[in-house]
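*Asks:* got a structure for you, letters missing:
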């Protein structure tokens, strides 16, 4: 086993892992900041909800569906001009973050919408009967009641982002995916490919386990 890994540059592996964590952390923050409000608006504007707006809901749904339906590799390429405009480059860690957010935020928003639909309608109606405003219902009823589901949605999105970061290596996005493409695919160094795969699997498992623990902690018994 040690002979198989003798040619692995562990310093480069460490830097690639750090780049992956940086991409994941940066894109996750923007995904949550954009996706959560978008998901709330999708829920509120949908038919039969507090702020029913059919046209707004239809518009938001079309945007979300378009971004969700594009394969991420294609989205990476399509967004290159916009990424260069925003970041100044389309490669490296910084260049990967805009398409990561564009791919993950709509996905998270739709999950948020579905989670909020699961909140007991009676609790919302009771709050309305007591004179609560829409803002109060969102902050003190919907979000607290849906918290375990929202944490689960964030966990699913985070795991998906790990896969997206790996795919960003196709256009030189950096991280473990880029390392796997350059060494494992282009140079046929299967040892490097194996290490990157194992590290990605470990990262996904750790993230999923942490998310599951948080869901159990905040689930009301």
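*Replies:* Sure, I can see it. Please read these numbers as outputs of a predicted model, since none were measured by experiment. Residues are numbered from 1 along each chain as shown.
*Asks:* contacts, neighbours, all on C-alpha from now
*Replies:* Noted.
*Asks:* need the contact partners of stretch 155-165.
*Replies:* Residues outside stretch 155-165 that contact it (CA atoms under 8 Å, 6 or more residues apart in numbering) are 20, 23-24, 28, 72, 96, 100, 104, 107-108, 173, 175, 177, 200, 204, 207-208, 211.
*Asks:* second one coming, line it up with the first:
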């Protein structure tokens, strides 16, 4: 089995060097993928944490119950999460042009990626925070802690491992979305698969992009599981 895997990787590598794709193009595409994931995770993470914490605080049995905010934000998150990314990518083109001046390119893709991952992360963060034992919150309230202190000194530290694992899941989902964004000229690994693999009938490039994405996902998953176990 091991020899078969080695032979397959050797064949793929040989085909890659014979393809129309250069190493510089591959490295550039990889950098574009990292850029999209990094900035979309930062902006989407900020948005997601605000959503998740707000949902937990304002829910009917929350620390600061507020029916207007909760029942207004909840369907908005559900609506954005229900949109397929490719449709969202097209729907926000006017907003993308307004913010970055173009609807094509790596920076343009970060806008729909942020809108896509923000609500998704918000729901995951809400789920992690709701897993915290209610006794911890009641103890914090009994000690006179403010809502902000309850969130940042009690709930978030207790939900740390679950948050890391859920954020890992969100990152993997985002990597898949960046590959899809490449279909419309956003750059990155997905763009290589379409422009140099599919359109030029070069199967070696398609295989290479699949292998690279699999490796990226596996590395992210391993890193998330390692961080979740740290104390």
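*Replies:* Structure received. In this text the structure is predicted, and so the values were computed from the model without any measurement.
*Asks:* quick TM-score on the pair, please.
*Replies:* Counting by TM-score structural alignment, normalised by the length of the first structure, the TM-score of this superposition works out to 0.96. Behind it: 218 aligned residues with a CA RMSD of 1.0 Å.
*Asks:* rewinding a little: which of the contacts of stretch 155-165 of the first structure fall within helices?
*Replies:* Residues of those located in helices (DSSP state H): 20, 23-24, 28, 72, 96, 100, 104, 107-108, 175, 177, 200, 204, 207-208, 211.
*Asks:* now do the strands in the first structure.
*Replies:* With DSSP state E, there are no strands along the first structure.
*Asks:* for it, list the residue farthest from the centre, please.
*Replies:* Going by CA atoms, centre = their mean, the residue of the first structure most distant from its centre is residue 3, 37.4 Å out.
*Asks:* counterpart of residue 41 of the second structure in the first structure?
*Replies:* In the first structure, the residue equivalent to residue 41 of the second structure is residue 28, according to TM-score structural alignment.
*Asks:* skipping adjacent residues, who's closest to its match in space?
*Replies:* residue 158 (6.8 Å; CA to CA, 6 or more residues apart in numbering).
*Asks:* same question, residue 5 of the first structure
*Replies:* Nearest one to residue 5 of the first structure, counting by CA to CA, 6+ apart, is residue 191 at 5.9 Å.
*Asks:* how many residues are close by that neighbour?
*Replies:* 19 (other CA atoms under 10 Å).
*Asks:* quick one: it from residue 2 of the first structure, how far?
*Replies:* 10 Å (CA to CA, to the nearest Å).
*Asks:* kindly report the same for residue 35 of the first structure.
*Replies:* In terms of CA to CA, residue 35 of the first structure sits 44 Å off from residue 2 of the first structure.
*Asks:* quick one: which of these two has more around it?
*Replies:* residue 35 (26 against 6).
*Asks:* measure the more buried one to residue 14 of the first structure for me?
*Replies:* From residue 35 of the first structure to residue 14 of the first structure the distance is 30 Å (CA to CA).
*Asks:* then residue 130 of the first structure?
*Replies:* 56 Å.
*Asks:* between those two, who's got more neighbours?
*Replies:* A count of neighbours by other CA under 10 Å puts residue 14 above the other of residue 130 of the first structure and residue 14, at 13 against 8.
*Asks:* the second structure: which residue goes with that one?
*Replies:* So residue 14 of the first structure corresponds to residue 27, using TM-score structural alignment.
*Asks:* and residue 86 of the first structure, by the same measure?
*Replies:* In the second structure, residue 86 of the first structure lands on residue 99 (TM-score structural alignment).
*Asks:* contacting residues for its match?
*Replies:* Taking CA under 8 Å, 6+ apart as the definition, residue 99 of the second structure has no contacts.
*Asks:* next one: residue 97 of the first structure
*Replies:* Residue 97 of the first structure touches 23, 26-27, counting by CA under 8 Å, 6+ apart.
*Asks:* and the gap between it and residue 143 of the first structure?
*Replies:* Relative to residue 143 of the first structure, and taking CA to CA, residue 97 of the first structure is found at 27 Å.
*Asks:* aligned against the second structure, show me the partner of residue 104 of the first structure.
*Replies:* By TM-score structural alignment, residue 104 of the first structure lines up with residue 117.
*Asks:* what about its match, neighbour count?
*Replies:* There are 25 residues near residue 117 of the second structure, going by other CA under 10 Å.
*Asks:* swap in the one 4 residues further on?
*Replies:* With neighbours defined by other CA under 10 Å, the count for residue 121 of the second structure comes to 28.
*Asks:* roughly how far apart are it and residue 76 of the second structure?
*Replies:* From residue 121 of the second structure to residue 76 of the second structure the distance is 14 Å (CA to CA).
*Asks:* okay, helices next: where are they in the first structure?
*Replies:* Using DSSP H, helices in the first structure cover 10-45, 54-69, 72-78, 80-87, 92-117, 121-129, 134-137, 143-167, 175-179, 190-218.
*Asks:* what residues does stretch 55-70 of the first structure touch?
*Replies:* Residues contacting stretch 55-70 of the first structure (CA under 8 Å, 6+ apart): 41-42, 45-46, 102-103, 106-107, 110.
*Asks:* if we can go back for a sec, and the residue nearest to residue 5 of the first structure, what does it touch?
*Replies:* 4-5, 7-8, 184.
*Asks:* and in the second structure, which of the residues you listed remain?
*Replies:* By both residues aligned by TM-score structural alignment, their matches' CA atoms under 8 Å, these still in contact after alignment to the second structure are 4-5, 7, 184.
*Asks:* which of those residues count as buried?
*Replies:* Neighbour counting over those (16 or more other CA atoms under 10 Å) leaves residue 184 as the buried ones.
*Asks:* now do the contacts for residue 208 of the second structure.
*Replies:* By CA under 8 Å, 6+ apart, the neighbours of residue 208 of the second structure are 12, 16.
*Asks:* thanks again, I'm all set now.
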